[in-house]
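# build me a structure from this.
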Amino acid sequence: MYNTTSKNTVYASTFAAVLVVGFPLNAIALWILLHRHSHKSPSAVFMINLAISDLVLAISLPWRIYFFATGTWPLGHMACNFIIMLFRNNIRSSSVFITFISVDRLLAVVYPLRSRHIRNGRNAWKAAVVVWLIVILINIPESVKLLDDLRSTNESLCFDNHGENPLVRSPIRYLQPVLVLILLMVNVVSTLMVLITLRRHGSVSAKVENKVNVMLIFLMNLTMFTIFFLPVSLVILFENFSRAITPLLCLASINCCFDPLLYYFSFDGFWKKKEDGGSS
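Prediction:
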């Protein structure tokens, strides 16, 4: 056990607020996506998986709240390892699914006819399964290294054990920053292409309903990356990152509270009516 401080109280309070807000919002959004929207829509499929990723993050938060509120971790190394990996998986899977949503909107606006055979629910589910499989495969070597590190330190430290993280000495540490940067660039390019298309091509622009909502989706995606995903992903590249990592993890966890806004702006009448079949 180590002494709890005012900072730890802030951390516990932040995670608690995210849990209270994020869990019900994503649970309701997931229910609506499953029951009121067509699974033939690729955007709906990606949002279902995004909501699942956020719910998994929310479920892991009570253990972080307990740790920072009490300063103790009674569940051992394996449980600590598991909870840490759930958090990392949320950032990785969420960033991928948010990018998929951007690319799907890009195809719908810029290449509506050429992309019709690609943009369907079956392909979207295949892509989602591949994403989860890759995330799980990445977990294996990363979990082994993290578990070795946890076993070499005080068991009660758990989430405060960042100073000797093995990822600092491993090429794996570059995986998440590179992934997030690449996906951010894809979102930036998608945003620019859609914006140019809507401005230059009047005929295409006229066919796109709710153009403001379309651009809001892209702006929200860019905001998610720059505020929630990028800082916590890049900080581990610095040698002395231990002081900044926990505040940035608190910030990153807030992403699951904003994703339901993405669902709302992506579908007209999201909370009221059932979406017709199709991939629009």
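# when you work out contacts or count neighbours from here on, use the C-alpha atoms and nothing else.
Will do.
# give me the distance between the two termini of stretch 111-131.
Terminal residues of stretch 111-131 lie 24 Å apart, using C-alpha to C-alpha, to the nearest Å.
# what distance separates that stretch from the middle of the whole chain?
Its chain's average C-alpha position is 20 Å from that of stretch 111-131, according to C-alpha atoms, centre = their mean, to the nearest Å.
# cool, and stretch 185-203?
Offset of stretch 185-203 from its chain centre (C-alpha atoms, centre = their mean): 23 Å.
# any idea how far the residue most central in space within the chain is from residue 271?
For the chain, the residue nearest the mean C-alpha position is residue 94 (2.5 Å; C-alpha atoms, centre = their mean). Distance, residue 94 to residue 271, using C-alpha to C-alpha: 22 Å.
# let's see this one next, to set against the first:
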Amino acid sequence: MATGSMMEVMRTSNQPATSSHPTPTPTPTHNDSNTCTTLYDHKEYARVLMPLFYCIIFCVGLLGNALALHVIRPNLKKMNSTTLYSANLVISDILFTLSLPLRIIYYALGFHWPLGETLCKITGLIFYINTYAGVNFMTCLSVDRFIAVVLPLRFARFRKVSNVRYICVGVWLLVLMQTLPLLSMPMTNPEPDGFITCMEYPNFEKVPNIAYMLIGAVFLGFGVPVVTILLCYSILCCKLRLSAKANHLTDKSGRSRKAIGVICCVSLVFVVCFSPYHINLLQYMIRKLIYEPDCAELTAFQISLHFTVCLMNLNSCLDPFIYFFACKGYKRKVLKILKRQVSVSFSSAVRTSPEGSSRDVVDGKKIHLNSTSSVRSLEQVTTEYRITGLVFYCVIFTIGIVVKVTA
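Next up is the predicted model:
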């Protein structure tokens, strides 16, 4: 019994001692961009759709805003507050569209950035500076219109050109201060599949207090402007409606209704373009403060960011259409250019026709080309063909670029 007891003691003493509380095994963080492998699973169709979308924005936005700048330029001699704010807004839209070609190449390569960290930071800085400069100048325009109609005497000093110049400089400096922290953050990230991403949200996941920073950016860059714009334009619409009821001549002319329609259109475009992106960013950052979202939530947020950023960037493309319907000078200049092109085409067609052929025969009936109605119908048809041809050429050119890059 004693020997058996000694053998039992020796056997148990040779076994390793185990703790009564087992050590828990660490679990990987599923929201880390290095461990989450589904963030860019949508790149196969995004590499075609997103470059095509941004090519259209680039062509339409650059041409439309360049034309707007051409219309505003003669008015700079007799500059007022509205002209100065509009010129800065157009310049910010042009600079924004000029930053798009590199983003088009990036998306066409399947979220791959081969140009290095420095150039990624520069393009990202240009991208965000001009996006939020446009937002702030739209806000300044709404306040300017509000003062001009509702409070023309009390705050008239804010509409003096000398003061507006300082305000414009202050807007650019404010936006620069808001976006300069991007330079201190890593904007590129090598992914497990071998491609390098640029200016994507998962690249900022490791930045300390990123949730607080982005929530503050949403309130300053979108919350304050959207409340200001909607408040100013709502009061402005009420004022115009009351003045139209008080003055029957104004009501009959329809100017108040047109002004209210333009105001509603500007407000709607702003809300539709900018709200989805900032609301999406805000809700994810709030969730991030409460708990750690998993990989599926991060992937859904990443995909939604790509779509909402496209919608936000559409604003620079829609601004020229608002100018066309709201600004008489812009509409007159566009129609004048189109008529000039039509008249050149028509005169060249007349010069190349045989001498004395002022009549043409269609289906056995003689048509006088020098009649007013015929000339007008020919001008309309030529204009339609020119516009259709221009759009067709832009689409073919865009598809050719996308196919060449993705090949």
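# still on that earlier bit, which residue in structure 2 aligns with the residue nearest to the centre of structure 1?
In structure 2, the residue paired with residue 94 of structure 1 is residue 134, using TM-score structural alignment.
# how about the helix or strand harbouring that match: buried residues?
Using DSSP states H and E, the element containing residue 134 of structure 2 is helix 117-149. For helix 117-149 of structure 2, burial by neighbour count (16 or more other C-alpha atoms under 10 Å) applies to 117, 120-121, 123-148.
# in space, what's closest to residue 77 of structure 1 - neighbours in sequence excluded?
residue 150 (6.2 Å; C-alpha to C-alpha, 6 or more residues apart in numbering).
# only the buried residues of the helix or strand encompassing that neighbour, if you could.
For residue 150 of structure 1, the element it lies in under DSSP H and E is helix 121-151. Neighbour-count burial for helix 121-151 of structure 1 flags 121, 124-125, 127-128, 131-132, 135, 139, 142-143, 145-147, 149-150 (criterion: 16+ other C-alpha under 10 Å).
# quick check: next helix or strand after it?
Downstream of helix 121-151 of structure 1 (by DSSP H and E), the next one is helix 175-200.
# tilt between that next one and helix 76-110?
When axes from the mean of the first three to the mean of the last three C-alpha atoms, to 10 degrees is applied, the directions of helix 175-200 of structure 1 and helix 76-110 differ by 20 degrees.
# which neighbouring elements make contact with helix 175-200 of structure 1?
Counting contacts by 3 or more C-alpha pairs under 8 Å, 6 or more residues apart in numbering; DSSP states H and E, helix 175-200 of structure 1 packs against helix 76-110, helix 202-207, helix 211-223, helix 230-234.
# I'd say the residue nearest to the centre of structure 1 and residue 56 touch.
No. Between residue 94 of structure 1 and residue 56 there is no contact under C-alpha atoms under 8 Å: 11.1 Å.
# now the match of residue 94 of structure 1: closest residue in space, sequence neighbours ignored.
Residue 134 of structure 2 sits nearest to residue 89 (C-alpha to C-alpha, 6+ apart), 5.4 Å away.
# can you pull out the strands in the stretch 251-400 of structure 2?
All strands of the stretch 251-400 of structure 2, identified by DSSP state E, counting those that start in this stretch, fall at 359-362, 365-368.
# helices or strands up against the first one?
Counting contacts by 3+ C-alpha pairs under 8 Å, 6+ apart, strand 359-362 of structure 2 is packed against strand 365-368.
# where in structure 1 does the strand it packs on fall?
Against structure 1, strand 365-368 of structure 2 falls on no residues (TM-score structural alignment).
# and that strand, how far out from the chain's middle?
51 Å.
# which strands and helices sit next to the helix holding residue 150 of structure 1?
Using 3+ C-alpha pairs under 8 Å, 6+ apart: helix 121-151 of structure 1 touches helix 42-70, helix 76-110.
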